[in-house]
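Student: requesting a structural model of the entry that follows:
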Amino acid sequence: MLPVFLQGLSLGLAFLAPIGMQNLFVINSALSHTFGRALATSLVVVFWDISLGVTCFLGAGALMDAFPWLKKIMLGLGGILVIYIGIGLIRTEASLDGGKDVNQPFLKIIAAAFVVTWLNPQALIDGTMMLGAFRATLPAGGDLPFILGFTSASFIWFNSLAIASNLLGAKINTRTLTWLNRLCGVVIICYGAKLLFDLARMIFG
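Tutor: The predicted structure is shown next:
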C-alpha cells in the first residue's frame, strides 16, 4: 500500500503548500518569534489541520457508505473542484498580508489556530469534497494508508515551513510564494484530471 500512502502524501503537500490563512499564520509566527515558539505554533496548526482532514475523510466516507450512488457525484464534483482550485492557484499572486496577530499568549495562539483551520467554511467544503472524491477511488484497504499519507503531509509541511521561515527571515518573499502556488496548482490540476478519468472509467468501464 506504499503507492496509496505516497498518493495521500503528495496530494496533502500540494493542497497545503499554497499560501492561505494557515500558512500565513505559521510564517508570521516564525518571523516574529524564537525558533521554539515558532515550532510550537506550527505543531498546534498541525494538530488542528490533521483533526480537520480526518473528520472530512471519515465524514465523506460515512456518507458514501450510506449512499453508494454518492461516489460518482463526489468524483465528478470533487474533480471539477480540484481543477478549479488548481487554476485559481496558477492565476493568483501570493501575498504575505492577512495573517492573524501572532503576538499574543500561547493559549490564544491555540484558539487562533483553531479559528483559521476549523472556522473556515471553504476549507470544510473543499476538504470534504476533495477527500471524498479520492476516497471513492481507493482500493480495498487503502483508506488507512491514504489518510496517513495525507496527515503526514501536514506534519512535514507546517513544521518545515516554520523552520525555513524562522531561519530565512526576510528572504521569504511574495515572488517565491507565487511560484510555489503555481507549481502546486499544476499538481492539483493533474489530480483533478485523474479523478475525472476515474469517474469516466467507472461509468463507461
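Student: C-alpha only now, for contacts and for neighbours.
Tutor: Noted.
Student: quick one: contacts for residue 53?
Tutor: By CA atoms under 8 Å, 6 or more residues apart in numbering, residue 53 lies in contact with 127, 150-151.
Student: can you add secondary structure, neighbour count and distance to residue 16 and give the residues you listed back as CSV?
Tutor: Shown next, in CSV, are the contacts of residue 53 (DSSP: H, G, I helix; E, B strand; the rest coil; neighbours: other CA atoms under 10 Å; distance: CA to CA, whole Å):
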residue, secondary structure, neighbour count, distance to residue 16
127, helix, 21, 11
150, helix, 27, 10
151, helix, 23, 11
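Student: please tell me how far residue 151 sits from residue 48.
Tutor: Counting by CA to CA, to the nearest Å, the gap from residue 151 to residue 48 is 11 Å.
Student: same check on residue 154?
Tutor: Applying CA to CA to residue 154 and residue 48 gives a distance of 10 Å.
Student: could you do residue 13 as well?
Tutor: From residue 13 to residue 48 the distance is 16 Å (CA to CA).
Student: next, the structure of the following sequence, for comparison with the previous one:
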Amino acid sequence: MNRIHTSFPKFSLAIFTLSALLASSCSKDKGDGGAKKEEVVFQDNFDNGATAIWQPGTSGQATKSVTDGHFVLTHSGGAAAIYKTWATTNVFAAAHKKQAIEIMQTHVKGHEYDKAGLLFSVADENYIIAFQVGNKEFRIYQKVNTTNTNLVAWTASPHIKGALNESNKLKVTLADGKLQYYINDNMVATMESGPLSTLDKVGFEVVKGAAAETTYKVDYLKAIRL
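Tutor: Below is the predicted model:
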C-alpha cells in the first residue's frame, strides 16, 4: 500500500521554468517527439454511482451525484463556499513509481469567479495539494493543517477555456523528482517533488462564487502509470 503522508515537503518552485512556459504559452508543448509509454491503471467514467471513486451524497448545501456518465457537484446558496471530496482508496500500487492523474472538468452553471480543480496527495482535510482553474487563471496550492500556501499564485493562461459548458483537461505527473502540471495538454508549471512519492489519494474541489448555484461536472478520472 502507498504511504499516507503526515506532512508535505516544502516544494522548490522552478521560477525560471514557469516563466519560460508562460513566455511560450501560445505553442503547445510537443515534448521530444517520441511516444511515451503510458498505462492506464485506473479509470472511472462515472457510469455507476455505487462504484464511483467519489461517492454521491449531500453535505450541507453541496450535492454530489453520478448522472449521465458524469460526476456532478452542485453547491447552492448565495454565499461563497468551498467544497472538497476525495477518494477513500488508492488508485496506484506501490510499484507505480511514475504516476499521472487526469480529469476532464466542465463549469456548467454559476459565476465567472467560480473555481474548481484536482486534489492530490490527500491524507485528510489537513494535508492536501490542489491544482485549480478559475477565470482564465490557474493556481497550485498546498494545505498543511490550517495554512494554505501558494506554490504557484494565480497565473493567467491562454490554454484555459473560460465559458460555461466548455471543458478543461487537467493533468498532474509525478516522475523523476518533478511534479508537472498540464491544462488541455499544455504544460503550465513544473516544480521539484521533494520526498513526495505518490499522487494518492485523489479528489475534486469546487470554490463557489457569488452565484445562487454553482455546478461542475467531471467526465472521467484516469490514473496513469508513466
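Student: TM-score them against each other, please.
Tutor: Superposed pair, TM-score by TM-score structural alignment, normalised by the length of the first structure: 0.23. Supporting alignment: 86 aligned residues with a CA RMSD of 5.8 Å.
Student: returning to that earlier point: show me which of the contacts of residue 53 of the first structure is closest to residue 201 of the first structure.
Tutor: Within the contacts of residue 53 of the first structure, proximity to residue 201 of the first structure (CA to CA) peaks at residue 127, which comes in at 23.6 Å.
Student: that closest one: what's it in contact with?
Tutor: 53, 56-57.
Student: all helices for the first structure, in order.
Tutor: 2-16, 21-32, 35-66, 70-91, 106-118, 121-135, 143-168, 174-204 (DSSP state H).
Student: do the same with the second structure
Tutor: Going by DSSP H, the second structure shows helices at 15-23.
Student: remind me, longest strand of the second structure?
Tutor: With secondary structure taken from DSSP state E, the second structure has its longest strand at strand 213-225.
Student: and that one, what other elements does it pack with?
Tutor: strand 39-44, strand 70-76, strand 99-109 (3 or more CA pairs under 8 Å, 6 or more residues apart in numbering; DSSP states H and E).
Student: tell me what angle the second one forms with strand 99-109.
Tutor: Orientation of strand 70-76 of the second structure against strand 99-109 (axes from the mean of the first three to the mean of the last three CA atoms, to 10 degrees) gives an angle of 50 degrees.
Student: tilt between strand 70-76 of the second structure and strand 39-44?
Tutor: 50 degrees.
Student: hang on, the earlier thing: comparing residue 13 and residue 48 of the first structure, which shows the higher neighbour count?
Tutor: Counted by other CA atoms under 10 Å, residue 13 of the first structure and residue 48 do not tie: residue 13 has more neighbours, with 23 against 18.
Student: returning to what we had before: got the angle for the longest strand of the second structure vs strand 99-109?
Tutor: 160 degrees.
Student: how much space between the spatially closest residue to residue 221 of the second structure that is not a sequence neighbour and residue 70 of the second structure?
Tutor: Leaving out its chain neighbours, the residue that sits closest to residue 221 of the second structure by CA to CA, 6 or more residues apart in numbering is residue 103, at 4.6 Å. Distance of residue 103 of the second structure to residue 70 of the second structure, computed by CA to CA: 11 Å.
Student: what's the overlap in contacts for the two?
Tutor: 218-220.
Student: turn those into CSV, including distance to residue 15 of the second structure and neighbour count.
Tutor: Converted to CSV, those look like this (distance: CA to CA, whole Å; neighbours: other CA atoms under 10 Å):
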residue, distance to residue 15 of the second structure, neighbour count
218, 31, 23
219, 32, 19
220, 31, 18
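Student: identify, from those residues, the entry nearest to residue 109 of the second structure.
Tutor: residue 218 (13.3 Å).
Student: wait, that closest one touches residue 106, no?
Tutor: Yes: using CA atoms under 8 Å, residue 218 of the second structure is in contact with residue 106, at 6.4 Å.
Student: still on that earlier bit, from the helices of the first structure, which stretch is densest packed?
Tutor: Sort the helices of the first structure by mean neighbour count, taking mean count of other CA atoms under 10 Å, and helix 21-32 sits at the top with a mean of 23.
Student: and it, what does it pack against?
Tutor: Using 3+ CA pairs under 8 Å, 6+ apart: helix 21-32 of the first structure touches helix 35-66, helix 106-118, helix 143-168.
Student: okay, the angle between the longest one and helix 2-16?
Tutor: Angle between the axes of helix 35-66 of the first structure and helix 2-16 is 120 degrees (criterion: the same axes, to 10 degrees).
Student: helix 35-66 of the first structure versus helix 143-168: what angle between them?
Tutor: 160 degrees.
Student: quick check: angle from helix 35-66 of the first structure to helix 106-118?
Tutor: 40 degrees.
Student: ok, the last one next?
Tutor: Taking the same axes, to 10 degrees, one finds helix 143-168 of the first structure and helix 106-118 inclined to each other by 130 degrees.
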